[in-house]
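Q: Next come a sequence and a model predicted from it.
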Amino acid sequence: MAMRKYPIYEDFVGSNTPHYLTRAHRFYIDVRQSRHCYLHHHNYAELSFFIEGGGVETVNGVSHRLMPGSVSLVLPYQMHIIRGDVDQKLRKYCCMFDIQLLTELNDDRWFSYMLYGVGANTPSSVHFDESEFERIHSIFEFLRQEYEDADRPGRPQLIRTKLNEALLLFLRKGITARTEQQSEAPGADDKTRLQWQLLQFVHTHFDERLSLKELSERFYLSVPYLSRFFKSHVGMGFVDYLHRLRIERASSMLLNTEMTIHEIAFDVGFDNSRTFSRVFRELKGKTASEYRMTALK
């Protein structure tokens, strides 16, 4: 699927109001009608359980069908888009969380390897049939009820436990589905997968020193090809796209941190605050200081 508009960056979980399960880690879950008909990515994981309707979700260029019983996992910075069928309402449990909330990732190498391999080693979406539906539904409903009562003792621990259970069942199902996917001829998708890997790398490392030359050496693609790739797939040149990613991240930091503008400029990847200020005004129509002050009013 060719992209003609740049992916939208989001870094709020649930809403613009921060939702923290622990002092450092965010968690949010609700039941909603899925309306993400635009390509986007975010700095948190999104686990979805679909309960009504039908549609198609595309994660990093790979599409899969959605129906009641579908569960999908989008990792941080993976780009995705959901399109519901015209004649149906697509409803789902939407669970968003910081991946660092899963403390087991530091101790369990298998869990870490399998989780971070979703989308590459195992599919981003699996389907649970009627005999399995109620078990998955009960897990997500438990998570929702537990989340909504903030005064329950042991709430963070129980949410972690149930979230791990949901993810492990998802991974187990994905391992089974992987064998079926491997039997399909991959040749036509090799180039597409490489392109999405390239975009995901840029989305993950935009705050570092990046250039077309470095990307060329890393992905074994020529600089002229990469230049054409960004213009045709995201609708702008590489530098403009990199600036947009950095400014979107900076905008969030201006609203949600007490860092100085100078600190933010360097944190998102600019070499100096002068360039940051110029690019910020070009993209946002106001200075960084004005942007921060307007939001605080």
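A: Thanks, I have the structure now. Numbering: from 1, shown residues only.
Q: all contacts plus neighbour counts: C-alpha atoms, from now on.
A: Fine.
Q: List the residues that contact residue 135.
A: For residue 135, the contact set (Cα atoms under 8 Å, 6 or more residues apart in numbering) is empty.
Q: Comparison target below:
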Amino acid sequence: MHRVRLAEVFPPGRPPIAAERFELRSDTAAHSHDFIELAVVTGGTATHVSAAGEQPLDRGAVTMLRPGDWHGYRGCDRLTVYNLYISPEAFRRELAWMRAAPHLGPSVRIAGRSGRHTGHPLRLDPTALRVVETGLAETSGEPGSDPALHPGPAYAVRVGILLCLLGGVAAHGSTDATSERTDHVHPAVLAAAQFLEDDIQRAWNLGELASTVNLSPPYLTRMFTAHLGVPPMTYLGRLRAERAAALLIETDLSVAAIGRLAGWHDPNYASRRFRHFFALSPAAYRARFRPGGC
């Protein structure tokens, strides 16, 4: 399976957000990448295939995928897709403030969802869709072109498009259960997420993490789940699964060695946790999705 590398889309000196337009009239083979991808459908129909299963797509559908996820398209009927690529480092650090933005929280929480949900299409608010479509049309390369060759506008403009995209998704889904969560994100929640992201190999437990941010374990769990969608340890598991997925595809290391690098020191436990997030064992994931492996 083809894997699009971070360096291909974000060469040195280029902003950490890029855009590209595709017109698809035939199936697209499953592929993965080591950056965040938001795909906005502006025309046509297709079936989106990912670890989450198969989902229909039409105008206004948005899919969000994290590093290590894979996806493809089947039954494309004049499908037009705008891809917005975001460097994981930018999302975790430069754009970390988005987690605390009241109306963006539900969209940004994709970072905490398990692989069973990642890849399911969301809906973009019609008004936001028009704005996003216009902005992406002005910042994207020609269909199938290399996004690295089309740096587009200033970084701030791309962030604006991203904000509109996420805001539109949040607005469309504002009536679901996530809208009942408090708008203000406790700083300790953001700090806890950052601690986990910065050191996934550490043998974290809930008590230690809560102590680090000066909250009780039950309170941290409630606040973390309310704002990031999952409990802290599930969030950590997702980070570890992503690291393992990247290493499975990019290296020849054994599954046991990869588990240790991801913070799972028991090979059997590592396999179970990986399967939980990607619906495949580590060995099956490597065999199926590594370039040349299928």
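A: Here it is on my side, so go on. The structure presented is a predicted model; accordingly, all values stated were derived computationally and were not measured.
Q: Can you tell me the centre-most residue of the second structure?
A: What sits nearest the mean C-alpha location of the second structure, by Cα atoms, centre = their mean, is residue 66, with 2.5 Å.
Q: and it, what pairs with it in the first structure?
A: For residue 66 of the second structure, the aligned position in the first structure is occupied by residue 75, per TM-score structural alignment.
Q: just so I have it, where are all the helices in the stretch 101-250 of the second structure?
A: With helices called from DSSP state H, counting those that start in this stretch, the stretch 101-250 of the second structure shows them at 105-108, 126-139, 155-172, 187-198, 206-212, 217-228, 232-250.
Q: Buried residues, the second one. List them.
A: Of the residues in helix 126-139 of the second structure, those scored as buried under the neighbour-count criterion (16 or more other Cα atoms under 10 Å) are 128-129, 132-133, 135-136, 139.
Q: go on, the fourth one?
A: For helix 187-198 of the second structure, burial by neighbour count (16+ other Cα under 10 Å) applies to 188-190, 192-193, 195-196.
Q: relative to helix 155-172, how tilted is the top strand by length along the second structure?
A: Longest strand in the second structure, counting residues (DSSP state E): strand 70-86. Interaxial angle of strand 70-86 of the second structure relative to helix 155-172 (axes from the mean of the first three to the mean of the last three Cα atoms, to 10 degrees): 130 degrees.
Q: who's in contact with strand 70-86 of the second structure?
A: Strand 70-86 of the second structure has contacts (Cα under 8 Å, 6+ apart) with 9, 16-33, 35-51, 119, 136, 140.
Q: just to revisit the earlier point, output the buried residues of helix 187-198 of the second structure in CSV; the columns should cover distance to residue 245 of the second structure.
A: As requested, the buried residues of helix 187-198 of the second structure are exported to CSV (distance: Cα to Cα, whole Å):
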residue, distance to residue 245 of the second structure
188, 29
189, 26
190, 25
192, 23
193, 20
195, 21
196, 18
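Q: Nearest to residue 262 of the second structure among these?
A: residue 196 (11.8 Å; Cα to Cα).
Q: Next, the buried residues of the one helix or strand residue 229 of the first structure maps to.
A: Using DSSP states H and E, residue 229 of the first structure falls within helix 223-233. Neighbour-count burial for helix 223-233 of the first structure flags 223, 226, 229-230, 233 (criterion: 16+ other Cα under 10 Å).
Q: Distance to residue 150 of the first structure added to the residues you listed, as a markdown table?
A: Below are those laid out as a markdown table (distance: Cα to Cα, whole Å):
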| residue | distance to residue 150 of the first structure |
| --- | --- |
| 223 | 52 |
| 226 | 48 |
| 229 | 47 |
| 230 | 45 |
| 233 | 43 |
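Q: Pull the most distant pair out of these.
A: Among those, 223 and 233 lie farthest apart (Cα to Cα), at 15.2 Å.
Q: Many thanks, we can stop here.
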